[in-house]
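In: heads up, no residue letters with this:
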């Protein structure tokens, strides 16, 4: 007998809820916000909207399904199963946060504050949840297959990201490494920089776009379903020992980028989750390219 589907509600605690927990009461949380010139009523309303959306989505889960709830900070400790249906209730960035922990499960994005979020990944509203949950269990649900990026170190450490992977110092110090834009067989350049970004078309709506605009790179950025990745070196520093020629490019199909660490320690993390990073030490090599898995986001 096969297991019933499990709906996993992914959410993020609001700033107002954190203040409430810290100060002990709604009144104290409001006083704290007001004393700093913040709109306490708007913060309370946004928190209420999130909680109401979560409740509405929870009530839409079929009675014979299993269910679970996981907060963003607990994602790296939560065990997802193949039969799960992931329902992200929150902002676009929360979909990216959960994507790295999945392996093909269908994902539904529910916007908690329509009009405030771009809605690139949280495309639906709470009233749509019943039909979306039913659709998720169909043999071939209508979904966009969003390309993901992957970093694989020579000690088998592996990292996935929906938006981008950053490699650099965990502080603001200079990162030193050797960059091979076409893998081990391609040209190489010793670099000292603020780090390297490798990202997808989904990431091209965020951090990657900022770097692309600032560098005046020209050309086009990929779309979320394109198989192509793009990469940028941040603030490369020219010196007698380091170059600035290989600072941006694209990776099509199975192409990869290789980096050899020359600093004592660098980190690699995906989609801004610094707490779940790979640690890379001097001499280690890491390959970056398109991941073999994609995020299945229900349309």
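Out: Yes, it's here. Please read all numbers here as calculations on a predicted model, not as lab measurements.
In: going by C-alpha atoms from here, please, whenever you check contacts or count neighbours.
Out: OK.
In: quick one: the helices in the stretch 51-200 of the chain, in order.
Out: With DSSP state H, counting those that start in this stretch as the criterion, the stretch 51-200 of the chain has helices at 92-99, 129-136.
In: residue 266 contacts residue 279, correct?
Out: Yes - between residue 266 and residue 279 there is a contact at 6.2 Å, judged by C-alpha atoms under 8 Å.
In: identify whichever of the helices of the stretch 51-200 of the chain lies nearest to residue 11.
Out: Shortest distance between residue 11 and those, using C-alpha to C-alpha, is found for helix 92-99: 7.5 Å.
In: which strands and helices lie in contact with that closest one?
Out: Contacting helix 92-99 under the criterion 3 or more C-alpha pairs under 8 Å, 6 or more residues apart in numbering; DSSP states H and E are the following elements: strand 6-11, strand 106-111.
In: next, the angle strand 6-11 makes with that helix.
Out: For the pair helix 92-99 and strand 6-11, the angle between their directions (axes from the mean of the first three to the mean of the last three C-alpha atoms, to 10 degrees) equals 130 degrees.
In: so helix 92-99 versus strand 106-111, what angle?
Out: Note on geometry: by the same axes, to 10 degrees, helix 92-99 and strand 106-111 are set 160 degrees apart in direction.
In: now do stretch 126-143: distance to the chain's middle.
Out: On the basis of C-alpha atoms, centre = their mean, to the nearest Å, stretch 126-143 sits 23 Å off its chain's mean C-alpha point.
In: returning to that earlier point: tell me which of residue 266 and residue 279 has more neighbours.
Out: Neighbour tally, residue 266 and residue 279, criterion other C-alpha atoms under 10 Å: the higher count belongs to residue 266, 24 against 15.
In: for residue 171, see how far away that one is.
Out: In this structure, residue 266 and residue 171 are separated by 9 Å, where distance is defined by C-alpha to C-alpha, to the nearest Å.
In: re earlier: to residue 75, which of the helices and strands packed on helix 92-99 lies closest?
Out: Residue 75 lies closest, by C-alpha to C-alpha, to one member of the helices and strands packed on helix 92-99: strand 6-11, at 8.5 Å.
In: report the buried residues of the longest strand along the chain.
Out: Using DSSP state E to assign secondary structure, the strand with the most residues in the chain is strand 285-298. By 16 or more other C-alpha atoms under 10 Å, the buried positions in strand 285-298 come out as 285-291, 293-298.
In: most tightly packed of the helices and strands packed on helix 92-99?
Out: Stretch with highest mean neighbour count among the helices and strands packed on helix 92-99: strand 106-111 (a mean of 27; mean count of other C-alpha atoms under 10 Å).
In: another structure for you, compare them:
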């Protein structure tokens, strides 16, 4: 007999909860904010909306289903199952934070603060949760959003929905060789502040800022398009390092290979540096389109 579906509700701590952790009491948090020209009232109000949304979503899970909740900080320790339906309750960024831990489970994005969030990935309202859960298990239409992956030569692997960044752990210069994967080409020796490889979903954020900065004439990829773009940040020309490979595109089957030539380079996705790959001198990593896509309920 097959298992009943499990609704996994993903959420994150509110600003109010983080303030209480830092300052101990409501009064001390209020004093801290007022000293900086802010009112705690708006923070408490947003906290209330978020908690109410989480309660409404939890109440909409069918009684015959199993249910679980996970906070963003615990995602790397949570075991998602194939029969899960993942309900992200929060902001667009929380969907991206969750995507890297999934393997094809359908995802429903619930916007807790309509009008404040862009709503690109959290497309739905709390009141629609019950119908959305039914649609998710009945094969409802999804947008399969392209993801980017990094695979190191020691088999470490990292997925991201928006972008993967490779660079120095601090403000030092990263030294490496960069070139196409799977060719005899050893790659160009470069010194820069890092390399960014982004998807169509990420083309409204960090990737777009680099695209605009370079004045690129290449079309940015769409969220479901199987194409990536990459840019080298602030490449430094010198007798030993070049700047001829500072931007490009990757299609299905193509890869970009980076070989480390400094003490350490970190690789992280979607801004989550705490969950990163650590590469040392001589290691290499391949960047390309991930086989896994994010199945986001339309």
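Out: Okay, I see it. Model, not experiment: these values are computed from the prediction.
In: re earlier: want to throw the helices and strands packed on helix 92-99 of the first structure into JSON lines with distance to residue 228 of the first structure?
Out: What follows is these, written out as JSON lines (distance: least, C-alpha to C-alpha, whole Å):
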{"stretch": "strand 6-11", "distance to residue 228 of the first structure": "28"}
{"stretch": "strand 106-111", "distance to residue 228 of the first structure": "22"}
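In: quick check: which of those strands is nearest to residue 124 of the first structure?
Out: Proximity to residue 124 of the first structure, assessed across these by C-alpha to C-alpha, is greatest for strand 106-111 (4.8 Å).
In: average offset of that closest one relative to the second structure?
Out: Once the two are superposed, strand 106-111 of the first structure sits an average of 0.4 Å from its aligned residues in the second structure (mean C-alpha distance after the TM-score superposition for the first structure).
In: re the thing from before, now the longest strand of the first structure and strand 106-111, what's the angle there?
Out: Using the same axes, to 10 degrees, the inter-axis angle of strand 285-298 of the first structure relative to strand 106-111 is 70 degrees.
In: joint contacts of residue 266 and residue 171 of the first structure?
Out: Both residue 266 of the first structure and residue 171 lack any common contacting residue under the criterion C-alpha atoms under 8 Å, 6 or more residues apart in numbering.
In: residue 13 of the second structure maps to what in the first structure?
Out: Counting by TM-score structural alignment, residue 13 of the second structure corresponds to residue 13 in the first structure.
In: identify the residue nearest its match in space, chain neighbours excluded?
Out: Beyond its immediate neighbours in the sequence, the residue positioned closest to residue 13 of the first structure (C-alpha to C-alpha, 6 or more residues apart in numbering) is residue 71, lying 7.0 Å away.
In: burial count for the one you found?
Out: A count of neighbours around residue 71 of the first structure, defined by other C-alpha under 10 Å, yields 12.
In: ok, it to residue 50 of the first structure distance?
Out: 13 Å.
In: so the residue nearest to residue 288 of the second structure when sequence neighbours are not counted versus residue 227 of the second structure, what's the distance?
Out: The shortest distance from residue 288 of the second structure to any residue other than its chain neighbours is 4.8 Å, reached at residue 255 (C-alpha to C-alpha, 6+ apart). Look at residue 255 of the second structure and residue 227 of the second structure: by C-alpha to C-alpha, they are 11 Å apart.
In: got the angle between the longest strand of the first structure and helix 129-136?
Out: Here strand 285-298 of the first structure runs at 120 degrees with respect to helix 129-136, directions being taken by the same axes, to 10 degrees.
In: SS state for residue 32 of the first structure?
Out: Secondary structure, DSSP: H, G, I helix; E, B strand; the rest coil: residue 32 of the first structure is helix.
In: and residue 120 of the first structure, what does it touch?
Out: residue 92.
In: ok, now residue 4 of the first structure?
Out: If a contact means C-alpha under 8 Å, 6+ apart, then residue 4 of the first structure has 64, 65, 66, 83 as its contacts.
In: between residue 255 and residue 227 of the second structure, what contacts are shared?
Out: Contact criterion C-alpha under 8 Å, 6+ apart; residues bridging residue 255 of the second structure and residue 227 by contacting each: residue 289.
In: please identify the helix or strand for residue 249 of the second structure.
Out: With the criterion set as DSSP states H and E, the secondary-structure element containing residue 249 of the second structure is strand 247-251.
In: that strand vs the first structure, average offset?
Out: Taking mean C-alpha distance after the TM-score superposition for the first structure, the mean distance separating strand 247-251 of the second structure from the aligned residues in the first structure is 0.5 Å.
In: please name the nearest non-neighbouring residue to residue 100 of the second structure.
Out: Closest residue in space to residue 100 of the second structure, ignoring its immediate chain neighbours: residue 159 at 4.9 Å, by C-alpha to C-alpha, 6+ apart.
In: pretty sure residue 68 of the second structure contacts residue 6?
Out: Yes - the criterion here is C-alpha under 8 Å, and residue 68 of the second structure meets it with residue 6 at 7.3 Å.
In: what's the counterpart of residue 165 of the first structure in the second structure?
Out: Counting by TM-score structural alignment, the partner of residue 165 of the first structure is residue 164.
In: re the thing from before, mean per-residue distance, the longest strand of the first structure to the second structure?
Out: Superposing on the second structure places strand 285-298 of the first structure at an average distance of 0.4 Å from its equivalents, by mean C-alpha distance after the TM-score superposition for the first structure.
In: which strands and helices lie in contact with that strand?
Out: Applying 3+ C-alpha pairs under 8 Å, 6+ apart, one finds that strand 285-298 of the first structure contacts strand 106-111, strand 143-153, strand 256-261.
In: ranking those strands by burial, who's on top?
Out: Burial of those is given as mean neighbour count (mean count of other C-alpha under 10 Å); strand 106-111 ranks first at a mean of 27.
In: assign the residue of the first structure positioned farthest from its centre to helix, strand or coil.
Out: What lies farthest from the middle of the first structure is residue 240; by C-alpha atoms, centre = their mean that is 36.6 Å. Local secondary structure at residue 240 of the first structure is given as coil here, using three-state DSSP.
In: what's the distance between it and residue 233 of the first structure?
Out: If you measure residue 240 of the first structure against residue 233 of the first structure using C-alpha to C-alpha, the figure is 18 Å.
In: show me the contacts for residue 237 of the second structure.
Out: For residue 237 of the second structure, the contacting residues are 190, 191, 243, taking C-alpha under 8 Å, 6+ apart as the criterion.
In: quick check: the first one vs residue 175 of the second structure, distance?
Out: Meaning residue 190 of the second structure. Counting by C-alpha to C-alpha, the separation of residue 190 of the second structure from residue 175 of the second structure is 6 Å.
In: same check on residue 78 of the second structure?
Out: Applying C-alpha to C-alpha, the value for residue 78 of the second structure to residue 175 of the second structure is 35 Å.
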